[in-house]
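Engineer: this one's structure only:
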C-alpha cells in the first residue's frame, strides 16, 4: 500500500529519535512539507540557461549541412535559419501566454488538457513520454558519443558498439545527477551553457576575422542553385528547427520556476533571440571558411571549420561540442521527467511516475523511466531517421497547442493572462505546423510517418479501459508493483497544489 502523510510523519519522528537530536516542531513540519512537493529552485538565470542550453546542442554542429542540402544555396539556407529563429520566438511567445495563464508543469500536456480535455492530453503524453522525449534524449547522447569517441579513432569512424555504449553511459550519468539534486542539475546546465556560448563566440570571432580578410567567395552569388522543391524546403525547415528545438522547455517546469509570471516570458525574450543571433553568425562563419561543396562533404562541419581556421588549437572545437551536447542532453532529461511526472499525477501514466524522492525532492521514478526508454532507443538508432520521426510528431503537437491558445481565448475568457499575444501569432504557428507536417509527406511519402500516426492514435486502445474506465483488475495488478517500487526508491506521492 502507498505511504500516506501520517506514515511519512511517523518515519521522520522515528529517524529524529534514533539520532538523539531534538528538532523543534516547526522545523519538522517544514521538512515534511518540503519532502512531498517539487521545490521552486529555478530562477531567471537558470531558466534562461535551460532554454539556451537545451536549444544549443548538436543541431548547430550537424544541421547546417542538411539545411544547405535541401535549400540548395547559401542565400535560402541563411534565410531558413533566420526564419526558424523568428518562428521559434513567435512560438515561444505563444507558450509564454499559456505558461503564465496555466501555471502547471508539463508544458503542452497541461494546455491541451485545459483546452481539449483528457483524451487529447493523454495522446500527447503517451506519444511524448514513450517516444518523443526519450528519442530526443537518445539522439543528443548519440551525437555526444560520436564527437567524444572520434579523437580515439583518428582517420576512421568509431565502432558503432563504442558509440552506443558511450551514449548509454552518458544517459546513466545524466539521469543520476537529475535524480540526486535539482540544484546540482541546474548548476550543471549553467556551466555547460557558458561553455557553449564560449565556443560559439570563438567560431563567430574567427568568422568575422575571415570576413575582414575578404573571404566572401561563398557568400557571393548566394542564390545560385536554389531548390524549387516544395517538400525540400519542409525538410530544410525540419533540420533547422531541430537545431532550435527546446524553445518551449521552460514551460515543462513552471511549478519549479521562481516568479513564473515574470521569469517565464523574460527568459524566453532573452534566450531565444540570443540563440538565433548565435546561429546566424555561426553559419556565416562556416561559409567564410568553406565552399558549399566542402561543407556538404564535411562529416562534422564545426570540426572541419576548426581544422582550417583554429589550427593548432583546433582540438577545442570537438571538446566543446562534447560539452554542448552533454549539456543539451541534461536539459532534455530535466524537462522530460517533469512531463512524465505531471501525466502520472493526472492518472494518464502509471502512478509511480508521479512520486517524488523523499530525500532529494526530485521526480526520480519519471527521470529513471525516461532514461531507460532512451537507452532502449539507442540500440537500433539511426540519427537522421529519428530526427525526421521526432520532428513530424512534435510539430503536429506544437500546432495543436497553438490551436489550444486560440480556443481558450473564446472558451476560457475568465483566466488571468499576464502575457497576451496578438491572436495572429498562434494562427501563424498553426499554419506553419500544418505545412511542416504535410509538405514532406506529400512530397515524399515514407512509412515512418504512417508508423508515427498509428502509434499516436493507438494510444486510444489503452486510454479507454485503463484511464477512462479504470478497470479494477489492472489496478489490483499495479498496486503491489507500485508499493515495492515505492519502497525500493524511497518515493512518496506529491502533495496537491493549487
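Structural biologist: Perfect, I can see it now. Bear in mind that the values here come from a model prediction, so they are computed numbers and not experimental data.

Engineer: Every contact and neighbour count from this point should use C-alpha atoms.
Structural biologist: OK.

Engineer: was I right about residue 55 contacting residue 246?
Structural biologist: Yes. Here residue 55 reaches residue 246: they are 4.7 Å apart, a contact under CA atoms under 8 Å.

Engineer: If you count surrounding residues, which of the two has more?
Structural biologist: residue 55 (31 against 24; other CA atoms under 10 Å).

Engineer: Can you give me every residue that contacts that one?
Structural biologist: 243, 244, 245, 246, 247, 275, 328 (CA atoms under 8 Å, 6 or more residues apart in numbering).

Engineer: now the second one, nearest residue through space, not along the chain?
Structural biologist: Counting by CA to CA, 6 or more residues apart in numbering, residue 55 is the residue found nearest to residue 244 once chain neighbours are left out, at 5.3 Å.

Engineer: Equivalent analysis for the last one, please.
Structural biologist: Closest residue in space to residue 328, ignoring its immediate chain neighbours: residue 54 at 4.3 Å, by CA to CA, 6+ apart.

Engineer: quick one: secondary structure of the one you found?
Structural biologist: The three-state label given to residue 54 by DSSP: H, G, I helix; E, B strand; the rest coil is helix.

Engineer: Tell me how far it lies from residue 400.
Structural biologist: 22 Å (CA to CA, to the nearest Å).

Engineer: same thing with residue 457?
Structural biologist: Distance, residue 457 to residue 400, using CA to CA: 15 Å.

Engineer: more crowded one of these two?
Structural biologist: Between residue 457 and residue 400, counted using other CA under 10 Å, residue 400 has the larger neighbour count: 24 against 15.

Engineer: Could you tell me how many residues sit around residue 170?
Structural biologist: 21.

Engineer: gap between the helix or strand harbouring it and the chain center?
Structural biologist: Per DSSP states H and E, residue 170 falls inside helix 160-180. In terms of CA atoms, centre = their mean, to the nearest Å, the centre of helix 160-180 is found 17 Å from the chain centre.

Engineer: Out of the contacts of residue 55, who's the most crowded?
Structural biologist: residue 328 (30 neighbours).

Engineer: downstream neighbour of the helix or strand hosting it in the secondary structure list?
Structural biologist: Following DSSP H and E, one finds residue 328 within helix 316-345. Counting by DSSP H and E, the next helix or strand C-terminal to helix 316-345 is strand 355-357.

Engineer: Now do the buried residues in the helix or strand just after that following strand.
Structural biologist: Next helix or strand after strand 355-357 toward the C-terminus (DSSP H and E): helix 364-378. Residues 364-371, 373-375, 377-378 are the ones in helix 364-378 that count as buried (16 or more other CA atoms under 10 Å).

Engineer: Quick check: buried residues in the helix or strand following helix 364-378?
Structural biologist: Following helix 364-378 in sequence order, the next helix or strand is helix 383-411 (DSSP H and E). Of all the residues in helix 383-411, those buried under the rule 16+ other CA under 10 Å are 383, 386-406, 408.

Engineer: Tell me which other helices or strands helix 383-411 touches.
Structural biologist: helix 74-101, helix 108-116, helix 133-149, helix 230-244, helix 424-443, helix 447-458 (3 or more CA pairs under 8 Å, 6 or more residues apart in numbering; DSSP states H and E).

Engineer: Put this next to the previous one:
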C-alpha cells in the first residue's frame, strides 16, 4: 500500500508543478506583447496601411510636378521599386533585430542611444499622430460629403467626425490586438475590391479603344532636379506604410519567415495596383481634367460606374479608415519601445494586464492626434515634416551598412546584397535635399531645429543627466495612471 500511495502522490505533485508552471507562464504572458500576427494578417497590415486615401484622391500631386502622363506613370513605378528596395533592407534588419519599433530599434543597435531618441522624439510627438490625424480628416471629408451635396462639409463637422474616428480606432487598438487585426483584414479586403473594380473598368475601356490619353505621353513634360524630387514625395506618400510590419516584429509569429514573405507579397501587389489604377484614370480623363478633379476616383466613378458610382466614396471611406487603423496600431509600438528603453516616460511602456496591449502608448498617440485636428490646415504641417520621414529611412538603411562591419556576429536569416542599402541611402539623401534646394523655405529649418535641437536638449536633460526632480514628479503620476488604466510594466524583451 505504501508503494501505491507514493505512486498516487506523484501525479498530484506533477499536476501541482504543472499548475505552477502554467501560472508562471500566464504571468509572463501578461508582461509581453503577444504574437498575434501571421503571414496573412501581416500582409494585410502592409497593404492596408499603404493603400489609404492617396491613390483615390490625389494622384494629381505627381502629375502636377512632372507635367505629363508618361513621366507620371514612371514615377509611380519608380516609387514602387524604391519602396520594395527599402522593404528588402528592412527585411534583413527585422529578421536580424527582432524587436518592435522598426527604425528606433535599428538606430539604437547601430549608433547608440542619441539617434533613436531623436527619431522617437520626432515620430511620437509629431509625425505619427499628425499622419493619423490627416488620414482621419480625409475619412471625415468623404464620410460627410453625402450629407452636403450642394456644398463642402463645414470644417467643424469634419473635425468632429475625424475626432470620432480617432476615438473609435484608438479604443479598438487599446482594447484588443485581435480585434484591431480583424478590422484591418476586413478593411484591406474592402479597398482591394474597389481597386479591382477600377482596374477592370479601365481594362474594358482600353479594350474599347479609349487610349487617346495614353499616346504622346511625354508631351509637355517639365522635368528638373527639384520637380522630380517633389513628385516622388507625392508618390511615396501614397506608398508610405511599407515598413509598418517592422514596428510589430515582437507580435509576429515566425518573423524570420513571415516578415520577408509579407513584404515580398504586399509591396509588389500595391505597386501593380497603383500603376493600373492610374492607367485606368487616364482612360477617361485627360491630364488637365485629372489636375482639376478634387477627387480623382470619384470623378472616375461618376463617368464610368453610373448609376452605382456611389460605391466609390463608400469604399474610399473604408479605405481611409483602414489606413488610419494601421497607422494607429504601429504608432503605439514606437512609444512603447522608446518608453521601455527609458527614452520616454515609463508609463508609455506599460501593458494592459488583461488585454496585453500597449494601451497607454496607443491612447497617448490618440490624444495628440485629436489635438492636431484642431488647426485649420494640418496638411501644411505634414508637408514640412515629410522630409523627416526619409531622414529616418535613410538612417535605417545606413545602419544596415554600418552593422555589416561593426556587428558581424548578428544572425542574418535574410541577407541582401549591400548595394541595395547603398542605393536606398543615396536616394534618401536626394529626397531630403532636392525639395529644399528647389523650393527653399524657412519652415524646413524650423522643422530641423525642432527635431534635432529640441531633441538634443531633452536627451541631455532627461536621459543623460537624469534629473531627480523629474523622476519624483512622474512617480505619483505614473502610479495613479497605472491604477486607473490597469497596466503593468513589461518583462525585459529577449530575442
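Structural biologist: Structure's in. What do you need? What you see is a predicted model, and the numbers here were worked out from it, not measured in a lab.

Engineer: Could you measure from the closest residue to residue 425 of the first structure other than its chain neighbours over to residue 275 of the first structure?
Structural biologist: Sequence neighbours aside, residue 90 is the residue nearest to residue 425 of the first structure in space, at 6.5 Å (criterion: CA to CA, 6+ apart). Distance check for residue 90 of the first structure against residue 275 of the first structure: by CA to CA, it reads 14 Å.

Engineer: intersection of neighbour lists for those two?
Structural biologist: Contacts common to residue 90 of the first structure and residue 275, judged by CA under 8 Å, 6+ apart, are absent.

Engineer: ok, the residue nearest to residue 328 of the first structure - contacts?
Structural biologist: 245, 246, 247, 249, 327, 328, 329, 330, 331, 332.

Engineer: quick one: what's aligned to the residue nearest to residue 244 of the first structure in the second structure?
Structural biologist: In the second structure, the residue matched to residue 55 of the first structure (TM-score structural alignment) is residue 50.

Engineer: ok, now how distant is its match from residue 245 of the second structure?
Structural biologist: From residue 50 of the second structure to residue 245 of the second structure the distance is 11 Å (CA to CA).

Engineer: What of residue 77 of the second structure?
Structural biologist: 22 Å.

Engineer: And for residue 180 of the second structure?
Structural biologist: Distance from residue 180 of the second structure to residue 245 of the second structure, by CA to CA: 14 Å.

Engineer: Same question for residue 297 of the second structure.
Structural biologist: 28 Å.

Engineer: any idea what residue 396 of the first structure aligns with in the second structure?
Structural biologist: Per TM-score structural alignment, residue 396 of the first structure is aligned with residue 391.

Engineer: Return the residues in contact with its match.
Structural biologist: 428, 429, 432.

Engineer: redo that, cut-off 7 Å
Structural biologist: 428, 432 (CA atoms under 7 Å, 6 or more residues apart in numbering).

Engineer: Please apply the same query to residue 71 of the first structure.
Structural biologist: Neighbour list for residue 71 of the first structure: 77, 226, 227, 232, 233, 236 [criterion: CA under 7 Å, 6+ apart].

Engineer: The residue in the second structure that residue 177 of the first structure lines up against: neighbour count?
Structural biologist: Residue 177 of the first structure maps onto residue 172 in the second structure when the alignment is built from TM-score structural alignment. When neighbours are defined as other CA under 10 Å, residue 172 of the second structure has 19 of them.

Engineer: My guess is residue 172 of the second structure contacts residue 180. True?
Structural biologist: Yes. Judged on CA atoms under 7 Å, residue 172 of the second structure makes contact with residue 180 at a distance of 6.0 Å.

Engineer: Alignment lookup: residue 460 of the second structure to the first structure.
Structural biologist: Match for residue 460 of the second structure (TM-score structural alignment): residue 464.

Engineer: do the same with residue 407 of the second structure
Structural biologist: Looks like residue 407 of the second structure aligns to residue 412 there (TM-score structural alignment).

Engineer: ok, how many other residues are close to its match?
Structural biologist: By other CA under 10 Å, neighbour count at residue 412 of the first structure equals 12.

Engineer: next one: the one 5 residues further on
Structural biologist: Here the neighbour count serves as a burial measure; for residue 417 of the first structure (other CA under 10 Å) it reads 16.

Engineer: What are the neighbouring residues in contact with it?
Structural biologist: With CA under 7 Å, 6+ apart, residue 417 of the first structure has these contacts: 97, 100, 101.

Engineer: give me that answer again for 6 Å
Structural biologist: By CA atoms under 6 Å, 6 or more residues apart in numbering, residue 417 of the first structure lies in contact with residue 101.

Engineer: Name the SS class of it, please.
Structural biologist: coil.

Engineer: In the stretch 151-300 of the first structure, mark out all the helices, start to finish.
Structural biologist: 160-180, 182-212, 230-244, 260-289, 292-297 (DSSP state H, counting those that start in this stretch).

Engineer: Now do the residue nearest in space to the middle of the second structure against residue 201 of the second structure, distance only.
Structural biologist: Closest residue to the average C-alpha location of the second structure: residue 241 at 4.0 Å, with CA atoms, centre = their mean. Note on residue 241 of the second structure: its distance to residue 201 of the second structure, by CA to CA, is 27 Å.

Engineer: Then residue 285 of the second structure?
Structural biologist: On the measure of CA to CA, residue 285 of the second structure and residue 201 of the second structure end up 13 Å apart.

Engineer: With residue 377 of the second structure instead?
Structural biologist: 35 Å.

Engineer: cool, residue 17 of the second structure as well?
Structural biologist: For residue 17 of the second structure, the distance to residue 201 of the second structure - CA to CA - is 64 Å.

Engineer: Between these two, which has more neighbouring residues?
Structural biologist: Comparing residue 17 of the second structure with residue 201 by neighbour count (other CA under 10 Å), the higher total belongs to residue 201, at 20 against 12.

Engineer: Contacts only, for the equivalent of residue 63 of the second structure over in the first structure.
Structural biologist: The equivalent of residue 63 of the second structure in the first structure is residue 68 (alignment by TM-score structural alignment). Residue 68 of the first structure is in contact with residue 77, counting by CA under 6 Å, 6+ apart.

Engineer: do the same with residue 44 of the first structure
Structural biologist: Going by CA under 6 Å, 6+ apart, the list of residues near residue 44 of the first structure reads residue 263.

Engineer: Now with 8 Å, please.
Structural biologist: Applying CA under 8 Å, 6+ apart, the residues contacting residue 44 of the first structure are 258, 263, 264, 266, 267.

Engineer: May I ask which of those has the most neighbours?
Structural biologist: residue 264 (26 neighbours).

Engineer: Wait, that residue touches residue 101, no?
Structural biologist: No. Contact status for residue 264 of the first structure versus residue 101: not in contact, 11.2 Å apart, counting by CA under 8 Å.
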